[in-house]
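1. Here's my sequence, what's the structure:
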Amino acid sequence: LLWEHFSREVGRRPTLMAGHSLGEYTALAACGFFSFEDGMRIVRKRGSFMEEACPSGKGGMVALIDPVMELVEMEVQRKGALLAIANRNAPDQVVVSGEMEALKELISGLRGRGYRRAIFLNVSGPFHSPYMKPAAERLEEELRKIEPKRMEIPVVFNVDAEPFRDGEEVFEKLKRQLYSPVQWERSMRRMAEEGIELFIELGPKNVLSNLARKVLPHVETMNAERLVDVERIKEALK
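-> Reported below is the predicted structural model:
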């Protein structure tokens, strides 16, 4: 609804689109790759498959603020299959996903030397990690039932931070997204390489706008949570 209102009222076509994790499906629906109804059906299936892939409470995710990446990556690798980098959001923020006890050991082992602050996320499982591979296989079956359409606007994908417009390769990217890190910092930098200087965030709060400014301090950002915010953006773009 917010995207439709924005498109109608602002009347300016974005050059590129992107969505963080689940938001990637919103971007794909907005750019016309699949219908709103197909998007809702796939998102529901995706959530169910992810919940079933790992019992509740067994795994989780933790955000590390101001991480020393060399130390974090070394400790994650040392844990093997138990941990994985889940989100590379900004220079000062990375998210680690995995088995809960291994996450606690990571936080304890790096305390005072590997990060400034650790925040356990309110999620039910170790998303964007190899634990989600069974869910990814099931998701692919559902994705293949969709008849894809050519995107009206290219989307920069989470798994490789590359803009893409059409083709069934999108299904493979969405499958991999479930068990691969969200390359959000790289995505922002890739969009800047394409000449993007204004980032407009549609949706609740302004988390992604804040991340964009951390990655690219020189860019301008705007965000719209409500329909009335679109009017503010429309006036600013005149």
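2. Going by C-alpha atoms from here, please, whenever you check contacts or count neighbours.
-> Fine.
3. Which parts of the chain are helices?
-> Remark: helices assigned in the chain by DSSP state H are 2-10, 23-30, 36-53, 69-78, 100-110, 133-143, 169-177, 184-193, 207-215, 227-236.
4. okay, those in TSV with mean neighbour count next?
-> Formatted as TSV, the helices of the chain follow (neighbours: other Cα atoms under 10 Å):
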stretch	mean neighbour count
helix 2-10	15
helix 23-30	20
helix 36-53	16
helix 69-78	15
helix 100-110	16
helix 133-143	18
helix 169-177	19
helix 184-193	20
helix 207-215	18
helix 227-236	14
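5. want to throw the ones you listed into a markdown table with distance to residue 157?
-> Rendered in a markdown table, the data for the helices of the chain read as follows (distance: least, Cα to Cα, whole Å):
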| stretch | distance to residue 157 |
| --- | --- |
| helix 2-10 | 19 |
| helix 23-30 | 7 |
| helix 36-53 | 16 |
| helix 69-78 | 23 |
| helix 100-110 | 27 |
| helix 133-143 | 16 |
| helix 169-177 | 7 |
| helix 184-193 | 7 |
| helix 207-215 | 15 |
| helix 227-236 | 25 |
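6. who are the neighbours in contact with residue 67?
-> The contact partners of residue 67, taken as Cα atoms under 8 Å, 6 or more residues apart in numbering, are 92-94, 114-116.
7. Nearest to residue 151 among the helices of the chain would be which one?
-> helix 23-30 (7.7 Å; Cα to Cα).
8. quick check: angle from that closest one to helix 169-177?
-> Orientation note: helix 23-30 sits at an angle of 160 degrees relative to helix 169-177 (axes from the mean of the first three to the mean of the last three Cα atoms, to 10 degrees).
9. circling back to that earlier point, top of the contacts of residue 67 by number of neighbours, please.
-> residue 94 (26 neighbours; other Cα atoms under 10 Å).
10. Verify the stated contact: it with residue 72.
-> No: between residue 94 and residue 72 there is no contact under Cα atoms under 8 Å: 9.3 Å.
11. just to revisit the earlier point, among the helices of the chain, which comes closest to residue 62?
-> helix 100-110 (7.3 Å).
12. how far does that closest one sit from the chain's center?
-> What separates the centre of helix 100-110 from the centre of its chain is 24 Å, taken as Cα atoms, centre = their mean, to the nearest Å.
13. this one as well, want them side by side:
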Amino acid sequence: MSKTAFVFPGQGAQYAGMGKEFYDNFEESKEIFERANQALGFDIAKLCFEGPDQDLSVTKITQPALLTTCMAIYEVLKKNNKDDSVVMGGLSLGEYSALTAAGAMDFETAVKLVYNRGNYMQNAVPLGEGGMLALMGCTDQDAIAFCEDVTKSCGLLEPANFNCPGQIVVGGKSEAIDEALSKTSQFNIRRAVKLQVSAPFHTSMLKPAGTKLKEDLAKINFKKPKCNVISNVDTEYYEDDQVIADKLEKQVYNPVRWEECVRKMIADGVTTFVEIGPGKTLSSFIKKIDKNVKSINIDSIASLKEYIELSYA
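-> Down below sits the predicted model:
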């Protein structure tokens, strides 16, 4: 039996105006934004709808803004979903949206948690002391060997995101990033692009953020997800509520294994991926991972209607 996966984007997918169409047209969506405003104590809806982009790109704002937008769209989709065989997943921050959608925690808990997570991640490494690179056109093995070589010669560099074939993100110390840019040709890397991010996310340099987040996670009474939700850390499904806190802590300073997550879901019968939230980043990755599966993005009413029509066809 073919399955559908609902997947949620991570940081970088945000844009000013996201979610406004749903807020204006669906009571369920409006309620989510209002609940977020109340839980956070500031107007996250206004930031989502109006920006400016500079404010929306601050990590501690980006994370609750994206989770809120994704859940505002999901609440509308949920009413119209007839597929019981759903699997869920998300890229980095998106895993929190997946767990919330699957009932592992309530929305207020999730939005406050990711606000704190963003704060911890933003402050874990002093500005200017770390960075990230996107490596294009190389294998996982080439990227790992590249990181090991740079680390030996001039400072920490580690894999951070295994996104899809030919696109791997690495992060580490600023001096290592600068050195790495001159070494790519030695490791079958077609191109390296320096990313405009404030810290080396998903590397061991973020362990202080994981330690702080662990304290918050320990206070939450998680519930067993209502459907299979896949973890970025080990590409396994959350079997029960007892492992959620541990995996979410480790996710902060371990690589995101998105390609493996997608391949696992496909091996388990997923034939359609529905990306819920701003942008088409995950849909793009999924097409590169396996061109035989269907990938749909829902970030507008038009795309929602299109998906519903396809579901009932």
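14. from the contacts of residue 67 of structure 1, which is closest to residue 172 of structure 1?
-> Closest to residue 172 of structure 1 out of those is residue 94 (24.3 Å), distances taken as Cα to Cα.
15. who touches the residue nearest to residue 199 of structure 1 when sequence neighbours are not counted in this structure?
-> Closest residue to residue 199 of structure 1 apart from its sequence neighbours, by Cα to Cα, 6 or more residues apart in numbering: residue 221 at 4.7 Å. For residue 221 of structure 1, the contact set (Cα under 8 Å, 6+ apart) comprises 198-201, 209, 212-213.
16. Out of the helices of structure 1, the one nearest residue 123 of structure 1 is which?
-> Of all those, it is helix 36-53 that lies closest to residue 123 of structure 1, at 10.2 Å by Cα to Cα.
17. how big's the offset between that closest one and structure 2?
-> Superposed on structure 2, helix 36-53 of structure 1 shows a mean distance of 0.9 Å to its aligned residues (mean Cα distance after the TM-score superposition for structure 1).
18. Structure 2: matching residues for that helix?
-> Per the alignment by TM-score structural alignment, helix 36-53 of structure 1 matches residues 107-124 in structure 2.
19. now stretch 183-198 of structure 1
-> By TM-score structural alignment, stretch 183-198 of structure 1 lines up with residues 257-272 in structure 2.
20. what does the matching stretch rub up against?
-> By Cα under 8 Å, 6+ apart, the list of residues contacting stretch 257-272 of structure 2 from outside reads 1-5, 87, 89, 91, 161-165, 230-236, 285-286, 289, 293-296.
21. Now find how far off-centre that stretch is within its chain.
-> On Cα atoms, centre = their mean, the centre of stretch 257-272 of structure 2 falls 16 Å from that of its chain.
22. other SSEs contacting the strand or helix carrying residue 69 of structure 2?
-> Using DSSP states H and E, residue 69 of structure 2 sits in helix 59-80. If contacts are counted by 3 or more Cα pairs under 8 Å, 6 or more residues apart in numbering; DSSP states H and E, helix 59-80 of structure 2 sits against helix 20-25, helix 27-40, helix 44-50, helix 53-56, helix 94-101, helix 107-123, strand 270-276.
23. In structure 1, which residue range corresponds to the fourth one?
-> Using TM-score structural alignment, none of the residues of structure 1 align to helix 53-56 of structure 2.
24. Pull out the buried residues from that helix.
-> residue 56 (16 or more other Cα atoms under 10 Å).
25. What of the third one?
-> Judged by neighbour count using 16+ other Cα under 10 Å, the buried positions of helix 44-50 of structure 2 are 44-49.
26. Relative to residue 30 of structure 2, which of these is nearest.
-> Proximity of these to residue 30 of structure 2 (Cα to Cα) peaks at residue 45, which lies at 9.2 Å.
27. for that closest one, what are its contacts?
-> Residue 45 of structure 2 neighbours (Cα under 8 Å, 6+ apart): 33-34, 36-37, 65.
28. which of the contacts of residue 221 of structure 1 are also in contact in structure 2?
-> Retained contacts for the contacts of residue 221 of structure 1 in structure 2, judged by both residues aligned by TM-score structural alignment, their matches' Cα atoms under 8 Å, are 198-201, 209, 212-213.
29. residue contacts, the alignment partner in structure 1 of residue 164 of structure 2?
-> Under the alignment (TM-score structural alignment), residue 164 of structure 2 maps onto residue 90 of structure 1. Residues in contact with residue 90 of structure 1 (Cα under 8 Å, 6+ apart) are 184-185, 211-212, 214-215.
30. farthest-separated two in those residues?
-> 184 and 214 (11.5 Å).
31. Residue 208 of structure 1: what's it in contact with?
-> Taking Cα under 8 Å, 6+ apart, one finds residue 201 in contact with residue 208 of structure 1.
32. per the alignment, it corresponds to what in structure 2?
-> Using TM-score structural alignment, residue 208 of structure 1 pairs with residue 282 in structure 2.
33. Distance of that match relative to residue 136 of structure 2?
-> Residue 282 of structure 2 sits 16 Å away from residue 136 of structure 2, going by Cα to Cα, to the nearest Å.
34. if we look at the match of helix 36-53 of structure 1, which residues are touching it?
-> By Cα under 8 Å, 6+ apart, stretch 107-124 of structure 2 touches 35-36, 39-40, 59-64, 67-68, 93, 96-97, 100, 198-199, 201, 205-210, 212-213, 216, 220, 252.
35. again, 6 Å this time
-> Residues from elsewhere that reach stretch 107-124 of structure 2 (Cα atoms under 6 Å, 6 or more residues apart in numbering): 39, 59-60, 63-64, 206, 208-209.
36. Residue 228 of structure 1 matches what in structure 2?
-> Per TM-score structural alignment, the equivalent position to residue 228 of structure 1 in structure 2 is residue 302.
37. And residue 161 of structure 1, by the same measure?
-> Matched to structure 2 by TM-score structural alignment, residue 161 of structure 1 sits across from residue 235.
38. contacting residues for its match?
-> Contacts of residue 235 of structure 2 by Cα under 6 Å, 6+ apart are residue 261.
39. Relative to residue 220 of structure 2, how far out is it?
-> Distance of residue 235 of structure 2 to residue 220 of structure 2, given as Cα to Cα: 23 Å.
40. With residue 138 of structure 2 instead?
-> From residue 138 of structure 2 to residue 220 of structure 2 the distance is 40 Å (Cα to Cα).
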